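Chemist: This is the structure alone, sequence omitted:
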């Protein structure tokens, strides 16, 4: 199962502004934010992530509710976090 996971933007890559470091639970990874070029996220914003791409900006309340739901899914969420830990975008 592939899930959209909320992540908080920590920083935007200065050399590659289409990349941002995000925090998802305890995992920190770079993701591509190029799909959000019309309204680019800034540090502190929340985004919905799927396969290494930010698909949309979401507010913190929606992010919190989604994370609670995903945590309740158990193994599927843990599998997605494991895949995120192993992913690399440079």
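Modeler: Alright, I've got the coordinates. Treat the numbers as computed from the prediction; the structure is a model and nothing was measured. Numbering: from 1, shown residues only.
Chemist: from here on, contacts and neighbour counts on C-alpha atoms
Modeler: Noted.
Chemist: who's in contact with stretch 16-28?
Modeler: Residues from elsewhere that reach stretch 16-28 (C-alpha atoms under 8 Å, 6 or more residues apart in numbering): 5-13, 29-34, 81, 84-85.
Chemist: Strands along the chain, start to end?
Modeler: Along the chain, the segments classed as strands by DSSP state E run 5-12, 19-24, 27-32, 46-50, 53-58.
Chemist: Presented hereafter is structure B, for comparison with structure A:
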């Protein structure tokens, strides 16, 4: 089973959309992820991340709902 986890973008590097990367916070743990699939993502946005790639931007409410469910399961 594969999971995509929501995280909050805290910084962005790069201008080329295919090489753009962001530091994303997952409950305080920072990971560098590719933003190639989410070129409109901005600092402060929540993104759903799977294997190092941000797949889409979601709103904070949806991110919190997902994190609550994951905490209950894990």
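Modeler: Structure's in. What do you need? Keep in mind the model is a prediction, meaning the values are calculated, not measured.
Chemist: TM-score of the superposition?
Modeler: Superposed pair, TM-score by TM-score structural alignment, normalised by the length of the second structure: 0.88. Supporting alignment: 72 aligned residues with a C-alpha RMSD of 1.5 Å.
Chemist: want to try TSV for the strands of the first structure, with mean neighbour count as columns?
Modeler: Shown next, in TSV, are those (neighbours: other C-alpha atoms under 10 Å):
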stretch	mean neighbour count
strand 5-12	23
strand 19-24	22
strand 27-32	20
strand 46-50	23
strand 53-58	19
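Chemist: and of those strands, who's closest to residue 69 of the first structure?
Modeler: strand 5-12 (10.4 Å; C-alpha to C-alpha).
Chemist: so how far is residue 27 of the first structure from residue 66 of the first structure?
Modeler: 16 Å (C-alpha to C-alpha, to the nearest Å).
Chemist: no, scratch that, I was asking about residue 83 of the first structure
Modeler: 10 Å.
Chemist: what about the longest helix in the first structure?
Modeler: helix 60-73 (DSSP state H).
Chemist: outside of that one, which residues touch it?
Modeler: Against helix 60-73 of the first structure from outside (C-alpha under 8 Å, 6+ apart): 5, 6, 7, 45, 46, 77.
Chemist: Dump these to CSV, plus distance to residue 71 of the first structure.
Modeler: Listed next are the contacts of helix 60-73 of the first structure as CSV, based on distance: C-alpha to C-alpha, whole Å:
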residue, distance to residue 71 of the first structure
5, 11
6, 12
7, 14
45, 21
46, 17
77, 6
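Chemist: what's the farthest-apart pair in the residues you listed?
Modeler: Among the contacts of helix 60-73 of the first structure, 45 and 77 lie farthest apart (C-alpha to C-alpha), at 21.6 Å.
Chemist: Kind regards, and thank you for your time.
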